[in-house]
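Undergrad: Give me the fold of what follows.
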Amino acid sequence: MENGRQRLIEAYRSAFRLWQQRRLIEAEKLLDEFWQQSGMKSLRGMLLMAYILRDRQKYVSEVKVLEELLERFADSSEAKLLADAWSMLGSVLRRLGESELSVEAFKKSVELEPDKEQKLVECSNALFSANAIDGVTAEYMQSLYALYRRLLADLAIEPYPAPDWQHEKIRVGYLSADLREHAVAQFVRPLFCQYDRNRFRVYGYSLVRQPDNVTAVLQQGCDTWRDVSDCSWVEMAQQIRADEIDILIDLAGHSAENALPVFAYRPALVQISGIGYFNSTGMQEMQGFLSDRYCSPEEHSPYFTEKLLRLPQSHFCYQPFSAFPPVGQAPCLAKGYVTFGCFNNFAKVNDGMLLVWKEILQRVPDSRLLLKHSLLGIEEGISYTRQRFERLGMPMERIEFRGLSKDYLEQYNDMDIALDTSPYPGGLTTCEALYMGVPVVTLKGNRHGARFGYSFLANLGLQELVAEDAEGYVDIAVKIAGDWELLALLRANLRRMMQASPLMDGDAYMRAMESLYGRLYEESV
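TA: Below is the predicted model of the structure:
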């Protein structure tokens, strides 16, 4: 018995070393052969196999290993390892588009996780996944916010007293882990580089662990840059308080590596969230959430705990760091048929959306559907997605899968019409499609984060591409698919239209933002 246990430990250690050295195929083979020969599996060994399979992008195999682990070791006293396994299962299910199951897995991780701070991370993960659930209700979201607040209360954070400092300039701080080559960074450059230096002093609080050229541009643009990537939440709060920040803006919400608990310390006079996330933080310490009149017709929403701070045009300002290739001609002119497409994160593509796309393909004979995502470039991802599509009766012979590639912007030249997702629409991908001359059909949505596509298109004067419901979405897609002259016209003019629109007008955007900041500051002093 002791000899068997020793062999089990040695196999785990050997595989772990190979995994650390990124020798993933060898690590997987070692564990698999040991299991077959010995019949012995350990909790740690199976969890390591899940990590190996994740890193090899064998996501379906990862799910199978995790499900077996959680059944086999359900009664284990190693709560931390079980919580890790549930968290991994939540992540891979989200990647595969199983959002509801993902939320439940993350909630199990919250339940088992012994570390109070990590519980909050897992609850954020659950909230993030919930946004892609088709038909998700305000009550469902509010229940998750309530859970987050209970977990936050368990930290027994002592907030700072209301500040009484006075400055010649309003001090604005931005906190984010995405101040790098990331989707969020394509919308924040004006905040760091185009503000009124006579009225404002800007501080960047960076959680970026691997700074890049984008980080450097943002750092050089603002007055003060703080690298807080190695700081605890309390240390971040202490630094922000020491800097006497008047308005602190969270740019992450419940996305990865967020630092939302910092706001529970109330280090700043005014605290708001926005841009980097699409739904409420659920925190009582947030006085507002950045939005616009298209995303939020009212100041209050049942999906939000914060007041919605509505800018008069767009609450986004798109200023890409990437160089874009030239816009090609509409591909239908050369191919003789229309190609619909979607390059959105595939976790946003729920079954309800696929059935809508299926109807569009049925109503536009000979049309094609082009889908591109990292999941669709790997064997297991393709197999899993194909089975899912076949179950829904999708016409597979008219659908093309493509994996991730560096030339993805050029591949918009293979698409005539982009189909947006709902209730979790595209953000950066919508802007990229439009900038490449590809019109985007979107659903209006019933809340701030579900209405991004509507806001983008309304700011371009293209509200006719926005549908009130699924039936209208299909009708719009079918109608423009039949007007090749319109597709060619949009192809030739969309980039110029974007450049002339509020979506890319940094000066006007900052005037609106700074007017909001000034009002928030005056209301709080």
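
Undergrad: rest of the way, CA atoms for contacts and neighbours
TA: Will do.

Undergrad: Now do the contacts for residue 492.
TA: 327, 329, 437 (Cα atoms under 8 Å, 6 or more residues apart in numbering).

Undergrad: In ChimeraX, select just the buried ones from those residues.
TA: Here is the ChimeraX command that selects the buried residues among the contacts of residue 492 (16 or more other Cα atoms under 10 Å):
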select :327,329,437
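
Undergrad: quick one: which of the contacts of residue 492 is nearest to residue 144?
TA: Residue 144 lies nearest to residue 437 out of the contacts of residue 492, by Cα to Cα, at 39.1 Å.

Undergrad: where does the closest one land in three-state SS?
TA: coil (DSSP: H, G, I helix; E, B strand; the rest coil).

Undergrad: so how many other residues sit close to the residue lying closest to it once chain neighbours are set aside?
TA: Among residues not flanking residue 437 along the chain, residue 491 sits closest, at 4.1 Å (Cα to Cα, 6 or more residues apart in numbering). By other Cα atoms under 10 Å, 23 other residues sit near residue 491.

Undergrad: wait, residue 491 sits on residue 326?
TA: No - taking Cα atoms under 8 Å as the definition, residue 491 is not a contact partner of residue 326, at 11.0 Å.

Undergrad: Now do the shared contacts for the two.
TA: Common contacts of residue 491 and residue 326 (Cα under 8 Å, 6+ apart): residue 436.

Undergrad: In the protein, mark out all the strands, start to finish.
TA: For the chain, applying DSSP state E gives strands covering 170-176, 200-206, 224-227, 247-250, 270-273, 288-292, 308-311, 339-342, 368-372, 399-402, 417-419, 440-443, 466-467.

Undergrad: other SSEs contacting the first one?
TA: The one in question is strand 170-176. strand 200-206, strand 247-250 (3 or more Cα pairs under 8 Å, 6 or more residues apart in numbering; DSSP states H and E).

Undergrad: Kindly present these as TSV, with separate columns for distance to residue 35 and mean neighbour count.
TA: Compiled in TSV, these are given as follows (distance: least, Cα to Cα, whole Å; neighbours: other Cα atoms under 10 Å):
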stretch	distance to residue 35	mean neighbour count
strand 200-206	44	23
strand 247-250	47	24
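
Undergrad: So for residue 283, which of these sits nearest?
TA: Evaluated with Cα to Cα, those place strand 247-250 nearest to residue 283, the distance being 11.8 Å.

Undergrad: Please generate a structure for the following sequence too, so the two can be compared:
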Amino acid sequence: ISCRPDFAIAHYNLGNVLNQADRLDEAEASYHAAIALAPDLANAHLNLGVVLTSLGRCAEADAALRRAIQLQPDYHLAHSNLLYSHSHHQAIDAATLFAEHRDFGEMIEAPLRDTRQPHDNRQDPDRRLQIGFVSADFRNHAVASFIEPVLRELRGYPNLCLHAYYNHAREDHVTQGLRQHFAHWQQVVDLGDAELAAQIRADGIDILIDLSGHTAHHRLLTFAHKPAPIQASWIGYPGTTGLQSVDYFLADRFFLPVGEFDEQFTETIVRLPASAPFLPFADAPAVGPLPALTCGHLTFGSFNRPTKISPAVVALWCELLRALPGSRMLLAAMRPDGRAEQLAGEFAENGIARERLLLQPRSDMRTYLELHQQVDICLDTFPYTGGTTTLHACWMGVPTLTLAGTTVPGRAAASTLGHVGLPGFIARDASEFVARGREWAADLEQLATLRAGLRERLQQSALGRPELVAAGLERTFRMIWQRWCQGLAPRAFEITANDLPAQARP
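TA: Below you'll find the model as predicted:
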């Protein structure tokens, strides 16, 4: 760039490097520089949209991603990123979000329908099944932490043979640990979608599982080829793929209550004992006493990505903070990019002074968990609620007050709270959110008792029982396979602990 300041691709590549280094403000500037020099560079508009989504600026991200699509209408990656961005957008309702996903599915499936070939998998309902998992997250990633305990159990089932199709060039210690759970492992990042589909067919996969949805490095175009007779989506994305070729979506009754979200999916919903188990951090500190009992005031906290904290979220949190004048708010995971002070300004605009805020930078895992010892109740973001953060908070004895949404991304925290028996922390609207916060603030004794027993609640729930989830998954595989062998269409059903062998039950 020093030699050629007008070299658009150099500015674009610098933006990519800065994005990977989590220097998002600088990455944004580099992408803008590239676009100023080359306005038709679709990749620059796409990656600018990705950065703006990460910065929580949904409207600007929307414009950048739509420009990328305008320049390249078949830019599937831009379409997926737009869907992911819209799942964070409060102004987009459930029906619109579903329609956009469905339209994406139609766009990529329509050209392929006449090219699909019948499956010649042997239709024996009781034979050993070949199960394929497709993911770019078999590495140090949240998805890997959810799936590893299940894979550890599934590998012991003699009637299942597990195949991994790993779609990322990076390998780390987590990758090496996951490899041992699969009978077959293939690195597929260099295979085109049709090539990967052909490989899956050649491997005789009976049931193919997508673990990415519309997140980074997904292979939904491979699923659109329908390489396996049964295909399902699980864990990686809170919502439908939009594809008719994906038969099932795996969830649980707390994440997707029966009858409430079926119309938001092209897939048929199957409910497991839990969508996935939680693997706590091995070196997690002990649960501490309730801070409010010693410091004399209630401390709320947020450990969500700061970019999920929209002005609407700040406004609701501040309404609760104003209702409890002595309370404080701890905001963790702050980047060194000015976002912390921007948030402080938004709180001030809503009547909450800077001295009531505790701003904490991003940290290592143990420090992150130790911060929970300063927090009495976590406050959730919306419409994209906290998943992993809610689970870690429960492990540290801290319940999360959540505003459950009408879209699937708004269900993550409510699902965890349902599993551990805390419906009193789930609000249906803003007024109930504030009312529930005030109620809990007025009952510190009960809050302290809850804190002391919350880790055990999590351990005893289905979320703490990977063997139960694995048994439910194995039963699901067999049931959907038997339906296919009988020529029957997919149907919704639920596997509960009572449906499983006694050794798998709590």
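
Undergrad: Could you get me the TM-score between them?
TA: In this superposition the chains share a TM-score of 0.87, using TM-score structural alignment, normalised by the length of structure 2; 478 aligned residues with a Cα RMSD of 2.5 Å.

Undergrad: Of the contacts of residue 492 of structure 1, just say which sits nearest to residue 411 of structure 1.
TA: So of the contacts of residue 492 of structure 1, ranked by how close each gets to residue 411 of structure 1 (Cα to Cα), first place is residue 327, at 10.2 Å.

Undergrad: Identify the residues contacting the residue mapped onto the closest one from structure 2.
TA: Using TM-score structural alignment, the equivalent of residue 327 of structure 1 in structure 2 is residue 287. With contacts defined as Cα under 8 Å, 6+ apart, residue 287 of structure 2 is in contact with 373, 395, 396, 397, 451, 452.

Undergrad: Let's see that with 10 Å instead.
TA: Taking Cα atoms under 10 Å, 6 or more residues apart in numbering, we find residue 287 of structure 2 in contact with 369-370, 372-373, 394-398, 451-455.

Undergrad: try residue 396 of structure 2
TA: Contacts of residue 396 of structure 2 by Cα under 10 Å, 6+ apart are 280, 284-288, 369-373, 375, 390, 451-455.

Undergrad: How about residue 67 of structure 2?
TA: By Cα under 10 Å, 6+ apart, the contact set of residue 67 of structure 2 is 39, 40, 41, 42, 45, 46, 49, 61, 73, 78.

Undergrad: switch to 8 Å and redo it
TA: Residue 67 of structure 2 is in contact with 42, 45, counting by Cα under 8 Å, 6+ apart.

Undergrad: do the same with residue 470 of structure 2
TA: Residue 470 of structure 2 is in contact with 150, 151, 153, 154, counting by Cα under 8 Å, 6+ apart.

Undergrad: same thing but 7 Å
TA: 150, 153, 154 (Cα atoms under 7 Å, 6 or more residues apart in numbering).

Undergrad: just residue 150 of structure 2 next, same as before
TA: 466, 467, 469, 470.

Undergrad: and if you look at residue 287 of structure 1?
TA: Counting by Cα under 7 Å, 6+ apart, residue 287 of structure 1 makes contact with 270, 271, 272, 306, 307.

Undergrad: burial of residue 493 of structure 2, as a residue count?
TA: Around residue 493 of structure 2 there are 15 other residues, counting by other Cα under 10 Å.

Undergrad: Would you mind stating the distance between the spatially most central residue of structure 1 and residue 236 of structure 1?
TA: Taking Cα atoms, centre = their mean, the centroid of structure 1 lies closest to residue 255, which sits 6.2 Å from it. For residue 255 of structure 1, the distance to residue 236 of structure 1 (Cα to Cα, to the nearest Å) stands at 18 Å.

Undergrad: and what of residue 253 of structure 1?
TA: 16 Å.

Undergrad: Residue 137 of structure 1 now?
TA: Using Cα to Cα, residue 137 of structure 1 is found at 34 Å from residue 236 of structure 1.

Undergrad: Just want to know which of these two has more residues nearby.
TA: Per other Cα under 10 Å, whichever of residue 137 of structure 1 and residue 236 has more neighbours is residue 236, with 25 against 13.

Undergrad: Identify the spatial nearest neighbour of the equivalent of the more buried one over in structure 2, chain neighbours not counted.
TA: Matched by TM-score structural alignment, residue 236 of structure 1 corresponds to residue 196 in structure 2. Ranked by Cα to Cα, 6+ apart and with sequence neighbours excluded, the top spatial neighbour of residue 196 of structure 2 is residue 222, at 6.6 Å.

Undergrad: And that neighbour, what's its match in structure 1?
TA: Under TM-score structural alignment, residue 222 of structure 2 pairs with residue 262 in structure 1.

Undergrad: for residue 163 of structure 2, same thing?
TA: In structure 1, residue 163 of structure 2 lands on residue 203 (TM-score structural alignment).

Undergrad: Distance of its match relative to residue 247 of structure 1?
TA: Residue 203 of structure 1 is 10 Å from residue 247 of structure 1, where distance means Cα to Cα.

Undergrad: count of neighbours near the nearest residue to residue 289 of structure 2 once chain neighbours are set aside?
TA: Of all residues beyond its chain neighbours, the one nearest residue 289 of structure 2 is residue 448 (7.1 Å), with distances taken as Cα to Cα, 6+ apart. Number of residues near residue 448 of structure 2 (other Cα under 10 Å) recorded here: 19.

Undergrad: and of the contacts of residue 150 of structure 2, the nearest to residue 365 of structure 2?
TA: Distance ranking of these against residue 365 of structure 2, using Cα to Cα, places residue 466 first at 22.2 Å.

Undergrad: can you tell me how far the closest one sits from residue 232 of structure 2?
TA: 20 Å.
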